[in-house]
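**Q** what follows is a protein structure lacking sequence information:
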């Protein structure tokens, strides 16, 4: 027996088992569903923060070293909480007392583990009375100090860069006024404690109760909002998806019993997939929200094809069992092909260097296999048993006709490409290739980015939230607003996003000269000084600032400067010792480690420069340092992740296309001995992806952490449309039809089911645009476009390609 014959025999055997023992099959699937339901209780939720994308990056490791070894008001970790105070003037007596009142409440609650607080209010109080070490004592100092004492303390502290950096850009030392400040609470939790989310949300509540406007920021709050955005997005998206799917299932099935069967199969798919996540220990994060939506959409596709194909046979008077066997004989092979190619599309993301993308690819791939098993092996026997129930109790059949036929308006419209392509398929295919090349060249310029803002909820909730019932109203989100305040009001926060971490012996002669030499002729995006030099802050600028304030120290620096460039070349150990004993000690700690073996240089960069330009220039600048140097900071790290995202997108796309094409070539060689059909099958979906990329560029959308997966996913989801068309076409050809007639039958029959599937899938995935997270909204919109493009390509690009293939087969055959 030929390979194709063996496949056909195996398919018939599966069809016989399903139709001969429907109840046994149903019971087996229900038992498995009960098992997977147990796994659902073990599903954990991950915040899905950007940390999971930056793990193991050299740039992130350098930033971790900086955060560990240097002190600074804008570096935060899991043991610090930032309080951002804004108002007309946060240095008034009342504003200082408001901040100290919050700190006192935190200090009084032992389970918040406050060990210290650094910010303008504590600093001013201790400048007046150094013995005031607790928030309560500092309040008394501020309350009883005269206005003159307060102003004098602020002016004295303004000479310290570390104090100035805790205040907003509009800080006026002469007027002793500023519109915003940052106070950092340091926590000392017990070993093994992991409750910063509870700690920081409690502090947030205390700050909200204060009279002034005090915002709270910390890793625990960020994680909490990341988690909330998952729950809120699911609660908004899934009901809409279900309503849309239900609406289109009603239109597609037009029969309540068939509708219920389809819904049961969809629910089972979700239970199996979530159960797998629980058993496998895969966390559910923002990236995963798209998975159940995709599975529901693909499941609807399978369900519509099963029911529609079955109806095509029964409407001609064929008995139910033979009709189902015939439908399964034609569809099971197509389902296997679709499942395999979809797994290739989704699974291609498993090769990504980014863990969240890998997890999503694995979960989606397994979910697609479950979808095939449930809709391919469970739904048919459930349909048989439901028809028996209908017959036994005389339940009316309602409308059991196929979605489209040759005589219907939809059928006639779907058949147009078959009629047009019959005339000059070679010219049409050539025109499509030329157009695709032009569009592809444009789409290749699509941008790629990575930013925390992609994952955070918007600062203002979308307008439709006002009309939601109370049970569906999203939580209040504050992180985005707080982050924007820091970026807008504090220059230091923005400029320190680009840093160079330098390792070397900084007590050696000329060490500081080596630290500043690269700044004289920096790359373009760093040349922001008045004479084209870099604007940098380092231990050198701290030394120079203190030298300007202290004549005695200035003389030491001048004596140690051998070449007159203002940078000491000797006596560095003594200079460091005196600096550490001065009011500038905190600032020195920002830029030089205690063992003097590592230094940090912070740069201001051109605000007009792109992320890629800054990252490239930072890498070049790091190479100019005499000592070992690594460029880091948020901009650099995000640029590195952005590059990985782009690489993952291209790798995933190439892998998805390559594996799908290879599989289809082998499949059609085995089944039909026509390997070129595999290439023809992939052709329209490649065109669809090219058009999708061009659309993204035209709309100003970029490839980010989630939308980058759209390319390989588009192959996985979209190829199902061309597979169904090609498989039905070859079946009709095998039955003796000519190519044109086979295409007409395929496009009016299978094309109708595909139209229904496209509508449900597009609107189902498009419902993600309602998600609170912007990145999910973009993904849903692009996914809907991808499905629509794939359907259109399968109905317009594939017919002339099939016609051309048929004529080629006639010539060579």
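**A** Nice, I can see it. It should be emphasised that the depicted structure is a prediction, and the values quoted were computed from it without experimental measurement.
**Q** please make it C-alpha for all contacts and neighbour counts, starting now.
**A** Noted.
**Q** and the helices in the stretch 601-750 of the chain?
**A** Ranges of helices within the stretch 601-750 of the chain are 611-623, 634-671, 676-698, 710-734, 739-766, based on DSSP state H, counting those that start in this stretch.
**Q** ugh, typo on my part, it should be the stretch 1-150 of the chain
**A** Under DSSP H, counting those that start in this stretch, the stretch 1-150 of the chain gives helices at 3-20, 22-40, 51-54, 58-69, 93-108, 120-128, 135-144, 147-157.
**Q** put this next to the first one:
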């Protein structure tokens, strides 16, 4: 007795303990299902690459503002969104955002919302203040100049008077010492040498003092005479000097007053750049037409620059200075609490906030001819997750409904249908329980898992139930035609085939472990676990339950004998016999035609593209018929794909950026020169998106330096001193320039230059906004070319960014397709060769069994080329799935043919029984599997729709190859490599196929067959 016979005997002998153990295990396994978490983050598809490591380095060491923030782009569309009324509506919309608690709690403190309307308001508010400031500054300069001039004149006059006073004192001393000296002569000598004009009145005073000096009898009289001859003579001049000094003090007080007023006005102007929303609304409302046009030109004119330039908020085709536009953008910055919305995911708070923003926008602008798009990671994440849930809600019930309908046709028995459905549920419980215990998140790909397992599980059920029915219908050599005996024989008959099918299918799934894309690896593991669970459930639990229930019903008088699908003649039998008829008449022609078609498919395979794009995971608006579904099944509305297309065509997307990280000797002047060249190349690149100003949106150390230098005189002087040739690129003292840049503009500097805590400069980066409509491969190629130009000579340059990482995933998908196909083919080939060598004594039968699957692989790839379906995260697994799923059909056919060939010794008898018996089961399982996968075409996610179409076609091709091509291959194999059997024409009274009766044709069986 073989191991499979012993296994079947054990299951039937201990059916009740088997049921109890399997139910307990199902409960234990299923307990993990409650811990499954859902993830829609596209970042999970990224593997560990140099580019991803460098992007993590950039995010950790460079900053362009507050940490953990994410930006939503609110696009306002209308006939002309630049009218004053439209801009006021935009400001009121922002006010509504901030008044909403759900939104407001996520907004950053500093300028959470900013757009053209805000800049217009700021321009209005600051315009009058700037004019007042200019007037005050002009008066300050005038008074300051007057004070400086008068102070100098007073100092000069005081020096002249003091010098003249000294000369007058010296003249008095001379007159005292020389009595014969003439006062007039001494006075005239002083007048001649002094710049002070001295008149006769002053001489009279001097002469009087000279006489007093000569007649003085004591020191007091001498001092009095000296004062009269000096200060007395210059009394009027000193009095005038004192008056002018008092006037200067008044001017100085006025200058100090103006200085304080100027400081206050400057502070007020700085504060005016962040007025409240109500102040902004009031400012715009107060403008007349002329003032509004002037503010609009300030913000959107060709000369607009600096903080008041609004061109970055306008469509890329907007002409600077125009007063009309059909769209404008508002930036809303959220504090994301660690979830930045990268790759299509965002924190729950941000998701709620952006959904609330969209709801408020729809209410506020409804009916005024305008519309608002909220484009951000929160809305995108919500739509992706909704599409996952809606797809499951639609696909799951429809798949089960189709399976029920198909089983009604195949089984025509309520109990068998319920057992099949129970087995499917048990398999799903085991599978999702494993995901929970293993910590594998449920993502977009896993929506296909229930459908996949439903299809595969029902295959197992159909093969076991149909073989059981055959056995009960025709009996066996030992009378095993009761429920338990027939099931024992059925399990023994299909057991090996089911094990082989499970092993080969699991190999196909596990070949995805070679993929560098983590979710594809997880999908392979989960699917392999699921198919193994299907073998356990339908190989033990379901058969045990069936015999227990059948026996109970038969004991109560119910007949449980049912005819197997595809047997007993009829159209299905005739249809299934096509392959055996062709194999008997023209087997070589069948093989050649199959090979020829496969060659065409192989050529088509070279034309299949690869795709991994954020847009692939965004659902389109569901068809109208879905609105008729019951409430829980009715899908949500989806507008993100249309909105994404609009943003890609008209605006710079905040999440569409490429980055070039440069590490090494970044303070070398040669490095700065090469960065300047790289910046020009990036700006001229075809993938760089131009702003309304016709300039590419590029951030770099040089552009940051130039922008800061235009606003800061101190840094401008530093940069100019370091630029000896005047080309705008510092060619010396680069480290000093970096130091000064961090000193005057630390935030701007930290966005493009990495300075360590020790003050060393380790890396710089360049950020290029790329067109959302540009092909990812083009972005990667152009950015890598720029990075290659920077690489070397002490520098390591790497092109990175989300777009480039997605392009890498796209390339890895193609590697997955090729590697998984080769591994699956080789592994299954070796496995089948060894398995058939051990069980059938012929390794070549394993090769023959696999050959139709190779044909079907080429057919499905050719179909993908014809339908223009690319390889994506779902369809990229189709080659390994084709082998894994398709080989099951071939194994069942080969296994049954080998068994019947051993029983009957006739090729045509064995082939007839195989294609009508097993072929009928295959037709039923193919129909249910195709239908199960076919319902994926109504999924909301496009990759799932494509996966459903292609997988359904795969099953069809595998079935056709097994019932049309494999019979011819088996006939040729039998003729040249198989056992020595009869090729005589079949007899009409030939024994009808039974499952297994020990390999001998007996009278008992022939008697039964003839009935």
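**A** Received the coordinates, thanks. Predicted model, so just to flag it, every value in this text is computed and none were measured.
**Q** please state their TM-score.
**A** Scored against TM-score structural alignment, normalised by the length of the first structure, the superposed chains reach a TM-score of 0.88; 796 aligned residues with a CA RMSD of 3.7 Å.
**Q** which one of the helices of the stretch 601-750 of the first structure lies nearest to residue 383 of the first structure?
**A** helix 739-766 (17.6 Å; CA to CA).
**Q** so where in the second structure does that closest one end up aligned?
**A** Aligned by TM-score structural alignment, helix 739-766 of the first structure falls on residues 907-934 of the second structure.
**Q** what's the answer for stretch 681-694 of the first structure, then?
**A** Taking TM-score structural alignment, stretch 681-694 of the first structure hits residues 849-862 over in the second structure.
**Q** what about the matching stretch, how far off from the first structure?
**A** By mean CA distance after the TM-score superposition for the first structure, the fitted stretch 849-862 of the second structure averages 0.8 Å away from its aligned residues in the first structure.
**Q** list the contacts of that stretch.
**A** Contact with stretch 849-862 of the second structure is made by 594-595, 597-605, 608, 828-829, 832, 879, 882-883, 886-887, 890-891, 894, 950, 953-954, 957-958, 961-962, 965-966, as judged by CA atoms under 8 Å, 6 or more residues apart in numbering.
**Q** all strands for the second structure, in order.
**A** 69-77, 113-115, 327-335, 371-375, 657-664, 698-699, 753-755, 761-769, 795-800 (DSSP state E).
**Q** how far apart are the third one and its match in the first structure?
**A** To tie it back to what came earlier, the one meant is strand 327-335 of the second structure. Looks like 2.9 Å for strand 327-335 of the second structure (mean CA distance after the TM-score superposition for the first structure).
**Q** related to what we said a few turns ago, need the strands of the second structure in TSV (columns: distance to residue 863 of the second structure and mean neighbour count).
**A** Formatted as TSV, the strands of the second structure follow (distance: least, CA to CA, whole Å; neighbours: other CA atoms under 10 Å):
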stretch	distance to residue 863 of the second structure	mean neighbour count
strand 69-77	40	23
strand 113-115	49	21
strand 327-335	42	24
strand 371-375	36	23
strand 657-664	35	23
strand 698-699	43	20
strand 753-755	51	23
strand 761-769	38	22
strand 795-800	35	22
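**Q** would you list those strands in CSV and tack on distance to residue 235 of the second structure?
**A** CSV is the format used below for those (distance: least, CA to CA, whole Å):
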stretch, distance to residue 235 of the second structure
strand 69-77, 76
strand 113-115, 69
strand 327-335, 74
strand 371-375, 83
strand 657-664, 77
strand 698-699, 71
strand 753-755, 69
strand 761-769, 70
strand 795-800, 79
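**Q** so which of those strands gets nearest residue 715 of the second structure?
**A** strand 753-755 (16.2 Å).
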